[in-house]
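1. Predicted model and sequence below, questions to follow.
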Amino acid sequence: MRTAYQNELSALLAQVGDMCGLAGVSMERATRALLGPDLTLAEEVITDHEAIVEMGVATEERALVLLARQAPVAGDLRTVVSSMKNAADVDRMAALALHVATIARRRHPRCAVPDDVAPYFTEMGRIAVDLGNSARDVVVSRDPRKAAQIRHDDDAIDELHSHLFTVLKDQEWRHGVAAGVDVALLSRYYERFADHAVELARRVIYQATGSVA
């Protein structure tokens, strides 16, 4: 029975990890759709989003079954509860990738971001995907040192987000209000994607150490 229980815990963590991986793939594809611009890829991100939502529901149900049948305590209880919260964060990460793809589709055949700020989104997309992949790894490994690195890596995307707002406020901005709104929203989506990865990392540290710092 104990072996089966531990296998269920491992399966729960693996499922959350799989969700992280799918969210990272969604953001990678959404970024390519945005910068292409690529309407077909944007449509694929939008269509495939439902699979991540369904996986989130299944993850929550699996966690609730573990709580009801096994009544975990201490570290195991932290793992189960944190996994439920992590699944919710990954669901939001996937939704943010969906928002990026939606803007890409709405502005097609024009690229939603002007050429002079496109490199910022290339970099934000790269960092966001790396953070999603790192979140997948730390959820499964429960390594607090790797989790701490995610919190550090988030600083880079925060800096890009802040810099883009400086660009938007510059009197030299010549791309109009609509493009400015798109850039502001898109930058926020990438920044929030990274923030949710940081929340995952914080919970992994909590699972491993019991510390909320």
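-> Now that the structure is in, tell me what you want to look at. Since this is a predicted model, take the numbers as computed values, not measurements.

2. Please make it C-alpha for all contacts and neighbour counts, starting now.
-> Fine.

3. Return the residues in contact with the residue nearest the centre of the chain.
-> Nearest to the geometric centre of the chain sits Met93, at 3.3 Å (CA atoms, centre = their mean). Shown in contact with Met93 (CA atoms under 8 Å, 6 or more residues apart in numbering): 23, 192-193, 196-197.

4. Please flag which of the residues you listed sit within helices.
-> In helices, judged by DSSP state H, the following of these are found: 23, 192-193, 196-197.

5. Out of these, which end up buried?
-> Listed as buried from the ones in helices among the contacts of Met93 are 23, 192-193, 196-197; burial here means 16 or more other CA atoms under 10 Å.

6. picking that back up, quick one: the residue nearest to the centre of the chain from His152, how far?
-> To His152, Met93 is 18 Å away according to CA to CA, to the nearest Å.

7. in what helix or strand does the closest residue to Ala97 other than its chain neighbours lie?
-> Spatial nearest neighbour of Ala97, chain neighbours left out: Met27 (4.7 Å); criterion: CA to CA, 6 or more residues apart in numbering. Element membership of Met27, judged by DSSP states H and E, is helix 2-35.

8. roughly how far out does the helix or strand following that helix sit from the chain middle?
-> Following helix 2-35 in sequence order, the next helix or strand is helix 39-70 (DSSP H and E). Counting by CA atoms, centre = their mean, to the nearest Å, helix 39-70 is centred 13 Å from the centre of its parent chain.

9. Report the buried residues of helix 39-70.
-> 39, 41-46, 49, 52-53, 55-56, 59-60, 62-64, 66-67.

10. put this beside the first:
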Amino acid sequence: MREIFKQEMQQLGDDLLKQGREAARSMEGAAESLKNANLALAEQVIDADKRIDALERNLDEMGISLLARQAPVAADLRTVVSALRISSTLERMGDLARHVAYVARGRYPERVNSGEVYDLLVEMAEHATIVGHRVAELLDSHDLELAERIEEEDSILDKLHQKSFSLILDEKQHMERQELIDTVLLARYMERYGDHGVSIARRITFLVTGIHAERNMSIGDVALGYEERQ
């Protein structure tokens, strides 16, 4: 019976990693479709969201079944509950990548904007892609240094998001109404993608250390406190 439980826990982790990699690839594809007005790639990202949603449903069913049949405790319970919450967050990250792809598809064959605004959006997409890949790596390794790097990337995205407001309000940009709407939405989508990455980083930190990272406490502080207890 214990062997079956171990196998099911392993499957839970494998499926979560698969979902994380799908969410990372989706943002990477969305970023490329945004940068180069690539219609085919945008369509692929939109279709891929169905796989991410299906993985979340499977993980939900598996996690609830484990809780009901095995009644895990201590670290095992923390693992199952964390997996359920992370899966939900990954589903939202997939949705955000799909939203970016929708905007890119809607402007095809043109790019969503030009000049300084376009450069900013591409830069945000690149950093969001980094967040996605680091989240996938973190799910595989549970390396808390990766968790810190995700927070650093999110800080960059937050600053770029703030910069987008300055550009939007700059009369020199001469943006049309649709370009203005696209810029507001895209900057928000990618900023939120980074926020969800941080949420997962902090969830993994809790899984490893047993300590919750508060809003005013960095992952590095949590890791240090964990090391001092050892």
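-> Perfect, thanks for sending it. Only a predicted model underlies this, so the values are computations on that prediction, with no experimental measurement involved.

11. Fetch the TM-score of the aligned pair.
-> Laid over one another, the chains give 0.94 as their TM-score (TM-score structural alignment, normalised by the length of structure 1), with 213 aligned residues with a CA RMSD of 1.5 Å.

12. before we move on, back to that, list the contacts of the residue nearest to Ala97 of structure 1.
-> Contacts of Met27 of structure 1 (CA under 8 Å, 6+ apart): 94, 96-98, 100, 125, 128-129.

13. how near is it to Phe193 of structure 1?
-> 9 Å.

14. anything in contact with each of those two?
-> Joint contacts of Met27 of structure 1 and Phe193 (CA under 8 Å, 6+ apart) are 96-97, 128.

15. Type out the PyMOL command that picks the buried ones from these.
-> Of the shared contacts of Met27 and Phe193 of structure 1, the buried ones can be selected in PyMOL as follows, counting by 16+ other CA under 10 Å:
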select buried, resi 96+97+128
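
16. May I see the shared contacts of Met27 and Phe193 of structure 1 organised as CSV, with secondary structure added?
-> CSV is the format used below for the shared contacts of Met27 and Phe193 of structure 1 (DSSP: H, G, I helix; E, B strand; the rest coil):
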residue, secondary structure
Leu96, helix
Ala97, helix
Ala128, helix
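
17. still on that earlier bit, tell me how far the helix or strand containing the residue nearest to the centre of structure 1 lies from the chain's centre.
-> Assigning secondary structure by DSSP H and E places Met93 of structure 1 in helix 74-107. The chain centroid and the centroid of helix 74-107 of structure 1 are separated by 6 Å under CA atoms, centre = their mean.

18. Give the aligned range of that helix in structure 2.
-> Aligning helix 74-107 of structure 1 against structure 2 (TM-score structural alignment) gives residues 74-107.

19. average distance between that stretch and structure 1?
-> Compared with structure 1 after fitting, stretch 74-107 of structure 2 deviates on average by 0.7 Å (mean CA distance after the TM-score superposition for structure 1).

20. Flag every buried residue along that stretch.
-> Applying 16+ other CA under 10 Å to stretch 74-107 of structure 2 flags 77-84, 86-107 as buried.

21. now do stretch 118-130 of structure 2
-> In stretch 118-130 of structure 2, counting by 16+ other CA under 10 Å, buried: 118, 120-130.

22. Check how far it sits from its aligned residues in structure 1, on average.
-> Mean for stretch 118-130 of structure 2 is 1.7 Å (mean CA distance after the TM-score superposition for structure 1).

23. now that stretch: which residue numbers in structure 1?
-> Against structure 1, stretch 118-130 of structure 2 falls on residues 118-130 (TM-score structural alignment).

24. Residues in contact with the matching stretch: which ones?
-> Residues contacting stretch 118-130 of structure 1 (CA under 8 Å, 6+ apart): 24-25, 27-28, 31, 35, 156-157, 160, 164, 187, 190, 193-194.

25. Pull the most distant pair out of those.
-> The most widely separated members of the contacts of stretch 118-130 of structure 1, counting by CA to CA, are Val25 and Leu164 (24.0 Å).

26. what residue of structure 2 takes the place of Ala178 of structure 1?
-> Checking TM-score structural alignment: Ala178 of structure 1 goes with Gln178.

27. where's that match, which helix or strand?
-> Counting by DSSP H and E, Gln178 of structure 2 is found in helix 177-209.
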